[in-house]
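*Asks:* generate a structure from the sequence data that follows.
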Amino acid sequence: MASLCIGLLAFPRMTQLDLTGPLQVFASIPGADVRLLWKTLDPVQVQGGFHLLPTTTLADCPTLDVICVPGGPGVQALMEDAEVLSFLRGQAATARFVGSICTGALVLAAAGLLRGKQATTHWASMDLLAPLGAIPTKARVVRDGKFISGGGVTAGIDFALTMVAELAGQAVAEAIQLSIEYAPAPPFNAGSPDTAPPDVLAAVQAQFAAVRGERHAAVERVAAAQGWASG
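*Replies:* All right, here's what the predicted structure looks like:
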């Protein structure tokens, strides 16, 4: 199998599991060249306060087979970052697959890449996809052509395994799933707003209120700048 070149954007204030979950899966593909991408090679401080080290700058990035964008509080800045959006458009034009995890879908949408495409994202930001031209689709993993999106945070592993099956075959994907012992059995049935207790849902919605306000404002600005209906 020819070497695959896979790039994941690593940016300030991202949710690390959005990146490190898929990264673990992709790095297990035999012969895969997996890169962490950012503007510089300086350490990037992610949500939680620790740092990740990019391996390739955007300027030096080769043509990728797969480009993926994680989510997190930092997506608000990315949605209005002309350099990042231009980079994503350029890579998406030739990539075999373009992916997002969690609110990374909002960045792809801000780049104009999800217009008329089905996509998913974190449940608390699902309503922000439509103003950017995407078709919100409630599912753990959504594929529309070469665009594959995963839901919130932990769905990134499902997303990556789905993509590996397309890139290297189901047997390879299943072998990776077994090697990382990915057999989820959560202790509580609170992983979705549909199943979480009402008081837990209310508490998490309150926790997200500030960042959601920032995110909604960014979506409105992007939609207005692009001449899209903001809805």
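*Asks:* going forward, measure contacts and count neighbours with C-alpha atoms only.
*Replies:* Noted.
*Asks:* same question for stretch 116-124: list its buried residues.
*Replies:* Neighbour-count burial for stretch 116-124, counted by 16 or more other Cα atoms under 10 Å, picks out 117, 118, 119, 120, 121, 122, 124.
*Asks:* which residues touch the first one?
*Replies:* For residue 117, the contacting residues are 133, 134, 135, 144, 147, taking Cα atoms under 8 Å, 6 or more residues apart in numbering as the criterion.
*Asks:* okay if I get the residues you listed as TSV plus secondary structure?
*Replies:* TSV is the format used below for the contacts of residue 117 (DSSP: H, G, I helix; E, B strand; the rest coil):
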residue	secondary structure
133	coil
134	coil
135	strand
144	strand
147	strand
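*Asks:* give the buried residues for stretch 139-154.
*Replies:* So, applying 16+ other Cα under 10 Å, buried residues of stretch 139-154: 140, 141, 142, 143, 147, 148, 149, 150, 151, 152, 153, 154.
*Asks:* list the contacts for the closest residue to the second one other than its chain neighbours?
*Replies:* In this case it means residue 141. Leaving aside its sequence neighbours, residue 141 sits nearest to residue 150 (Cα to Cα, 6 or more residues apart in numbering; 4.5 Å). When contacts are counted by Cα under 8 Å, 6+ apart, residue 150 is found next to 99, 100, 101, 102, 120, 121, 140, 141, 142, 156, 158, 159.
*Asks:* another one to check against the first:
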Amino acid sequence: MNDEPKYTIGLVIYPDMTQLDITGPHQVFSSIPNTRVLLLWKSLEPVISNGGLTILPNTTFAECPQLDVLCVPGGGFGAVEMMEDAELLNFLKEQEKTTRYITAVCTGSLILAAAGLLQGYEAATHWAFREQLELMGVKVSTARVVVDRNRITGGGVTAGIDFALNIAAILCDENTAKLIELILEYNPLPLFGCGSPENAGAELVKAVMNIGQPLITASLTASQKAASKLFLVS
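*Replies:* Sure, this is the predicted structure:
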């Protein structure tokens, strides 16, 4: 009897990441039959998210096996740091050679783009960071989930569940994804219906942009640096 999993999914984690970008997809992925889900980092030391939740990696970059799916989450200033982290970027480039699907949630797309893995692809990211993604040669979409060949990306934070259900349907079939959706009772009904800039109104959008301005500015600078390197190489 073969106990080997049919699918292996690797979720990159890092300090100051947004935990829901990983824990939402993790819940879906761990519900896919015959699937092994790995939490990947440079070491096995605990990683603290930007909400204070401690997450334990179970596999290092050096020990990462062949993957079917590699997913990168977004985050706060930690994501900006990862856009310039040579060890992570090199890991992503190496994985791209053999991994079936290269994916990201939220500003994780910026990290993939900084590694040169989204140039010429259409992708989604958090609405406040679309300009940065475009700077790095990516066709930016406002869709909640974007599938462009073997690149799959989700928009901001909560899109991670939609994103993961899409992957479940691609790896298995639509019925499997539907079963997981029902098991999780994924039936969202936003309390205020203002979870997108299109529905929030100018005043609320401005308030969020003001709150996030330091992070937005930092990510813009990192994106400009990455774009300069990427286009120089190109």
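*Asks:* returning to that earlier point: which residue lines up with the residue nearest to residue 141 of structure 1 in structure 2?
*Replies:* Counting by TM-score structural alignment, residue 150 of structure 1 lines up with residue 154 in structure 2.
*Asks:* just the strands in structure 1 please.
*Replies:* Ranges of strands in structure 1, per DSSP state E, are 5-9, 33-38, 44-45, 51-52, 56-57, 66-69, 97-101, 118-119, 135-136, 141-144, 147-150.
*Asks:* in a markdown table: those strands, plus distance to residue 217 of structure 1.
*Replies:* A markdown table is the format used below for those (distance: least, Cα to Cα, whole Å):
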| stretch | distance to residue 217 of structure 1 |
| --- | --- |
| strand 5-9 | 23 |
| strand 33-38 | 24 |
| strand 44-45 | 23 |
| strand 51-52 | 27 |
| strand 56-57 | 29 |
| strand 66-69 | 20 |
| strand 97-101 | 21 |
| strand 118-119 | 20 |
| strand 135-136 | 19 |
| strand 141-144 | 26 |
| strand 147-150 | 23 |
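*Asks:* for residue 81 of structure 1, find the nearest of those.
*Replies:* Taking Cα to Cα, strand 33-38 is the member of the strands of structure 1 nearest to residue 81 of structure 1, at 12.3 Å.
*Asks:* hmm, what's the outermost residue in structure 1?
*Replies:* For structure 1, the largest distance from the centre (Cα atoms, centre = their mean) belongs to residue 199, which lies 28.1 Å off.
*Asks:* how about that one, what's its match in structure 2?
*Replies:* Per TM-score structural alignment, residue 199 of structure 1 is aligned with residue 203.
*Asks:* tell me where the longest helix sits in structure 2.
*Replies:* helix 213-233 (DSSP state H).
*Asks:* what sits up against that one?
*Replies:* 76-77, 80, 83-84, 110, 114, 116, 128-129, 131-133, 135-137.
*Asks:* redo that, cut-off 6 Å
*Replies:* 80, 114, 132, 136 (Cα atoms under 6 Å, 6 or more residues apart in numbering).
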